[in-house]
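Undergrad: Provided below are the primary sequence and the corresponding predicted coordinates.
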Amino acid sequence: MPNISIKGMQMPESPIRKLVPYAEDAKKRGTKVYHLNIGQPDIKTPEVALNAVRNANIDVLAYSRSEGSDEYRTKLAAYYKNRDIHVSADEIIITTGGSEALLFAMGTVADQGDEIIIPEPFYANYNGFATSSGLKVVPVISSIDTNFALPPIGEFENLITEKTKAILICNPGNPTGYLYSKEEIKKLAQIAKKHNLFLIADEVYREFAYDGAEHYSILQEEGLEDYAIMIDSVSKRYSMCGARIGCIVSKNKKVIQTALKFAQARLSPPTFAQIASEAALDTPQSYFDEVIGEYVERRDLLISELQKIEGVKVAKPKGAFYCIVELPVKNADDFAQWLLEKFEYNGETIMVAPAAGFYSTAEVGLNQVRIAYVLKKEELLKAAEILNNALKAYNA
């Protein structure tokens, strides 16, 4: 039998999706499962986006340009301008989701064996993207005890080697919900310029900033034009995860020219999804105001309920719709599987994402889970009640 590639063997499992078979089995047994494991919003997709697809008058569903349609990129540039991010259409490449944008960015800035520094815990798929790109993730650990604030600058500089090519952040953060301040972005910008590194920011949750805080993009930072690469997506902003439309944005012409070659190699992003995404840009601000208000209420309710559970520690998110929860268990992987295989409370259980998969440092986050508060408030209340009773039974 032929051998599987070493790269394939090294590809990590998704902590978000690997428990799906156990959840499906639980449902077959008649157990209701509350999905706290994945960031799939239950918020309705804007009708303007859906109508654009329904009403599209297309005789031939053709390829689009590799960099995405002119119309969409031009309209997207105007969207960014309204948020004090001044880029042109030719500084944007449309991708098949933010995932492909991250793959293009890694392929553009680094070679096999190069290193990328990422504050952890981080979006679990960064590990997979790095592995498939042949890169080494060098983690700098942030802590639940400091609400996952940016680690001291010295910790970044101590990790920089001749193989370091970039620093990657998620702002606001998945899985922590941490929102980097303007001052923190400026500190990272100083490191990038001092050590001649790219600063890549995954900003797909930019709209979801809470408690009066404002999102500050790396593309708003003056003097960072040659170093900054922004990743974006429609998935969370418009509750359009299935559209698979994202983008890579940079004012560095060599970055865009190189990323375009990767885009040409995969031909083009999906045409119908671009039509929907272009139309979604007409979504009124009232939509976001309502959505943000809803997420703040969900966050506050969930955090309050979690804090009532003995032995549980939780960091309060400043953005996005996730939180990291430290549980009074030794192994959250075992606990998460047990929840689906062996536990139910009034015929119901919950599915969580074990947090160890959001770290690249071994033996870190073993007693943590990520919870996505993308369910209605009454369901979050039930989920917290289930978790409380599950912990009592598991630790009995």
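TA: Great, that's in hand. Numbers count the residues shown, from 1 in each chain.

Undergrad: please make it C-alpha for all contacts and neighbour counts, starting now.
TA: OK.

Undergrad: over to the nearest residue to V314 once chain neighbours are set aside. Which of the three states is it?
TA: Among residues not flanking V314 along the chain, V325 sits closest, at 4.6 Å (Cα to Cα, 6 or more residues apart in numbering). Classification of V325 using DSSP: H, G, I helix; E, B strand; the rest coil returns strand.

Undergrad: I'd say V325 and K316 touch.
TA: No. Checked against Cα atoms under 8 Å, the pair V325 and K316 is beyond contact range at 9.6 Å.

Undergrad: those two - which one has more neighbours?
TA: Ranked by neighbour count (other Cα atoms under 10 Å), V325 and K316 place V325 first, with 24 against 21.

Undergrad: any idea how far that one lies from I303?
TA: 9 Å (Cα to Cα, to the nearest Å).

Undergrad: kindly report the same for I4.
TA: For I4, the distance to I303 equals 44 Å [Cα to Cα].

Undergrad: those two: which is more packed in?
TA: Neighbours per residue (other Cα under 10 Å) separate I4 from I303, with I303 holding more: 19 against 8.

Undergrad: so what's the residue nearest to V314 up against?
TA: Neighbour list for V325: 312-315, 368-371 [criterion: Cα atoms under 8 Å, 6 or more residues apart in numbering].

Undergrad: repeat that with 10 Å
TA: By Cα atoms under 10 Å, 6 or more residues apart in numbering, the contact list for V325 reads 144, 176, 303, 306-307, 312-316, 354-355, 365, 367-371.

Undergrad: same check on L381?
TA: L381 makes contact with 298, 301-302, 304-306, 375, 387, according to Cα under 10 Å, 6+ apart.

Undergrad: roughly how far apart are it and I303?
TA: From L381 to I303 the distance is 10 Å (Cα to Cα).

Undergrad: now do the SS call for I58.
TA: coil.

Undergrad: neighbours of it, how many?
TA: When neighbours are counted by other Cα under 10 Å, I58 registers 9.

Undergrad: let me see the contact set for A355.
TA: Counting by Cα under 10 Å, 6+ apart, the residues that A355 touches are 15-16, 121-124, 175, 324-326, 332-333, 364-371.

Undergrad: show me which of these are buried.
TA: Among the contacts of A355, those scoring as buried are 15-16, 121-124, 175, 324-326, 332-333, 364-371 (criterion: 16 or more other Cα atoms under 10 Å).

Undergrad: which of those residues fall in helices?
TA: With DSSP state H as the criterion, helices contain 332-333 from among the buried ones among the contacts of A355.

Undergrad: tell me which stretches of the stretch 251-396 of the chain form helices.
TA: Residue ranges of the helices in the stretch 251-396 of the chain, as given by DSSP state H, counting those that start in this stretch, are 253-265, 271-280, 285-307, 332-341, 377-394.

Undergrad: structure two is appended below for comparative analysis:
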Amino acid sequence: MPSISRKGQKMPESPIRKLVPYAEAAKSRGVHVYHLNIGQPDIKTPQVALDAVKNNNIEVLAYSRTEGSETYRSKIAAYFHKLGIELDPAEILVTTGGSEALSFAMGSIADFGDEIIIPEPFYANYNGFATAMGVTVVPIVSRIEENFALPPIEEFEKLIGPKTKAILICNPGNPTGYLYSEEEIKKLAQLVLRHDIFLIADEVYREFTYDGKSHHSILHYKEIEEQAMVVDSVSKRYSMCGARIGCLISRNAEVIQTALKFAQARLSPPTYAQIASEAALETPQSYFDEVKEEYVARRNLLIRELEQIDGVKVARPQGAFYCIAELPVADADHFAQWLLESFNLENETVMVAPAAGFYASKGLGKNQIRIAYVLEKESLKKAVNILREGLKQYGSR
């Protein structure tokens, strides 16, 4: 019998989606499942984006340009201009979601066996993108006790070797919600400059920062403009996950030209989704102000409720809409499956994302979960109460 590839065997399962069959089975039994496992906002997509598609009079749904439409890339550049970042549309490559931008970034700068250093826990699909591209992830641990702050630069220095091609960060972070300070970004900029490597920043949650703190983009640092690569997306900013539109940004012309070759192999990003994404750029600031206010309220409720559960330790997010909670269990994977298979409270249960899948170091995160606070407050409160009762019953078995 023919065998599948070693690469395929190494591809990791998604910690976010691997429990879906158990959730579907629970639903088939009539159990209501609160989804805390996936970053799918319940915030309404801006109407201007939906109307742009609905009212469009396209007669032939044709390919777009490989790099994305000229008008859309020009408007992305205008968006960044408002943030104090000057870009030429030629420095922007539109992609099928931020996921494709990350794959293109890795493929453009690293050969098989080359290394990218990533603070962990990190977005689980970074492991998948790296495996698909033949890139080795070198993790550096950030800790819940420090709220998942950037590890000391000295620890990065120890990991940089001849195969190191880049450092990759997510800012604000998924799954931690950590927001890197200006000082931390400056230290990273100095580090990549000193070692002549790339700095890739996944900045898709840029708009969602809390407690009066600001987001600091790596694109502000002129000294690393040849080394800075930014991944962006409309998915979370405009609650448009299904549009699958993102972009890769670099002022390094060779990087963009190389990434363009990967993009040509997939032809073009989706046309209707670009139309919606272009229209979404007209969304007023009031939309983001209201969304941020809602997420802050949800975060505060979630943290308050979690901190009242015996044995639970939780980091306080400063951005995005995720947090990591440490539970009084030995195996969060088993507990998460048990919640769906064997437990309900008044015919309701919760689905969480076991956090071990957000680490590359084996053995880490086994007693942690990621929670996405993308449910309205009443549902979020019910979900945490179910988690509380679940922990009581699970621990007394």
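TA: Here it is on my side, so go on. Keep in mind the model is a prediction, meaning the values are calculated, not measured.

Undergrad: TM-score of the superposition?
TA: Overlay of the two chains. TM-score (TM-score structural alignment, normalised by the length of structure 1): 1.00; 396 aligned residues with a Cα RMSD of 0.4 Å.

Undergrad: and the counterpart of S277 of structure 2 in structure 1, how close does it get to L260 of structure 1?
TA: Aligned counterpart of S277 of structure 2 in structure 1: S277 (TM-score structural alignment). S277 of structure 1 sits 20 Å away from L260 of structure 1, going by Cα to Cα.

Undergrad: now do L19 of structure 1
TA: From L19 of structure 1 over to L260 of structure 1 the distance is 36 Å, taken as Cα to Cα.

Undergrad: with V60 of structure 1 instead?
TA: Using Cα to Cα, V60 of structure 1 is found at 25 Å from L260 of structure 1.

Undergrad: which one of the two has more residues nearby?
TA: Ranked by neighbour count (other Cα under 10 Å), V60 of structure 1 and L260 place L260 first, with 20 against 6.

Undergrad: now do the contacts for the residue nearest to the more buried one when sequence neighbours are not counted.
TA: Nearest residue to L260 of structure 1, sequence neighbours excluded (Cα to Cα, 6+ apart): E67, at 6.5 Å. Contact analysis of E67 of structure 1 by Cα under 10 Å, 6+ apart lists 73, 89-95, 247-248, 256, 259-264, 267-269.

Undergrad: any residues in contact with both of V325 and I303 of structure 1?
TA: 313-316.

Undergrad: got CSV for these, with distance to I43 of structure 1 too?
TA: Listed next are the shared contacts of V325 and I303 of structure 1 as CSV, based on distance: Cα to Cα, whole Å:
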residue, distance to I43 of structure 1
K313, 28
V314, 24
A315, 24
K316, 22
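
Undergrad: relative to T164 of structure 1, which of those is nearest.
TA: Nearest to T164 of structure 1 among these, counting by Cα to Cα, is A315 at 30.0 Å.

Undergrad: quick one: end-to-end length of stretch 139-149 of structure 1, please.
TA: End-to-end distance for stretch 139-149 of structure 1: 14 Å, by Cα to Cα.

Undergrad: now do the buried residues in that stretch.
TA: Burial within stretch 139-149 of structure 1, assessed by neighbour count using 16+ other Cα under 10 Å, is assigned to 139-144, 147-149.

Undergrad: now the two most distant members of these.
TA: The most widely separated members of the buried residues of stretch 139-149 of structure 1, counting by Cα to Cα, are P139 and N147 (17.1 Å).

Undergrad: list the helices and strands whatever helix or strand E155 of structure 2 lives in packs on?
TA: Here E155 of structure 2, judged by DSSP states H and E, is contained in helix 153-159. Contacts defined by 3 or more Cα pairs under 10 Å, 6 or more residues apart in numbering; DSSP states H and E place helix 153-159 of structure 2 against strand 115-120, strand 136-141, helix 182-195.

Undergrad: closest to T164 of structure 2 out of those?
TA: Checking these against T164 of structure 2 by Cα to Cα gives strand 115-120 as the closest, at 4.6 Å.

Undergrad: the helix or strand encompassing G98 of structure 1 vs helix 253-265, what angle?
TA: Here G98 of structure 1 sits within helix 97-109, counting by DSSP H and E. On the basis of axes from the mean of the first three to the mean of the last three Cα atoms, to 10 degrees, helix 97-109 of structure 1 is oriented at 120 degrees to helix 253-265.

Undergrad: what's the mean deviation for helix 97-109 of structure 1 versus structure 2?
TA: For helix 97-109 of structure 1, the mean deviation from structure 2 after alignment is 0.2 Å (mean Cα distance after the TM-score superposition for structure 1).

Undergrad: pull up the gap between S28 of structure 2 and L340 of structure 2, please.
TA: Per Cα to Cα, S28 of structure 2 is found 11 Å from L340 of structure 2.

Undergrad: that should have said L375 of structure 2, apologies.
TA: From L375 of structure 2 to L340 of structure 2 the distance is 18 Å (Cα to Cα).

Undergrad: out of these two, which sits in the busier spot?
TA: L340 (25 against 20).

Undergrad: which strand or helix spans the nearest residue to E282 of structure 2 once chain neighbours are set aside?
TA: Leaving aside its sequence neighbours, E282 of structure 2 sits nearest to V48 (Cα to Cα, 6+ apart; 7.5 Å). For V48 of structure 2, the element it lies in under DSSP H and E is helix 47-54.

Undergrad: what angle do that helix and helix 271-280 make?
TA: With the same axes, to 10 degrees applied, the angle from helix 47-54 of structure 2 to helix 271-280 works out at 150 degrees.

Undergrad: for helix 47-54 of structure 2, packing partners?
TA: Helices and strands in packing contact with helix 47-54 of structure 2 are listed as helix 271-280; criterion 3+ Cα pairs under 10 Å, 6+ apart.

Undergrad: go through the helix it packs on and flag the buried ones.
TA: By 16+ other Cα under 10 Å, the buried positions in helix 271-280 of structure 2 come out as 271-280.

Undergrad: and the residue sitting nearest the centre point of structure 2, what is it in contact with?
TA: Geometric centre of structure 2, nearest residue: N174, 4.7 Å, by Cα atoms, centre = their mean. By Cα under 10 Å, 6+ apart, N174 of structure 2 lies in contact with 39, 121-124, 202, 204-205, 317, 319-324, 358, 370, 372.

Undergrad: same check, this time on I386 of structure 2
TA: By Cα under 10 Å, 6+ apart, the neighbours of I386 of structure 2 are 34, 339, 343-346, 348-350, 380, 392.

Undergrad: do the same with L103 of structure 1
TA: Applying Cα under 10 Å, 6+ apart, the residues contacting L103 of structure 1 are 95, 126, 128-130, 132-133, 248, 259, 262.

Undergrad: all set now, cheers.
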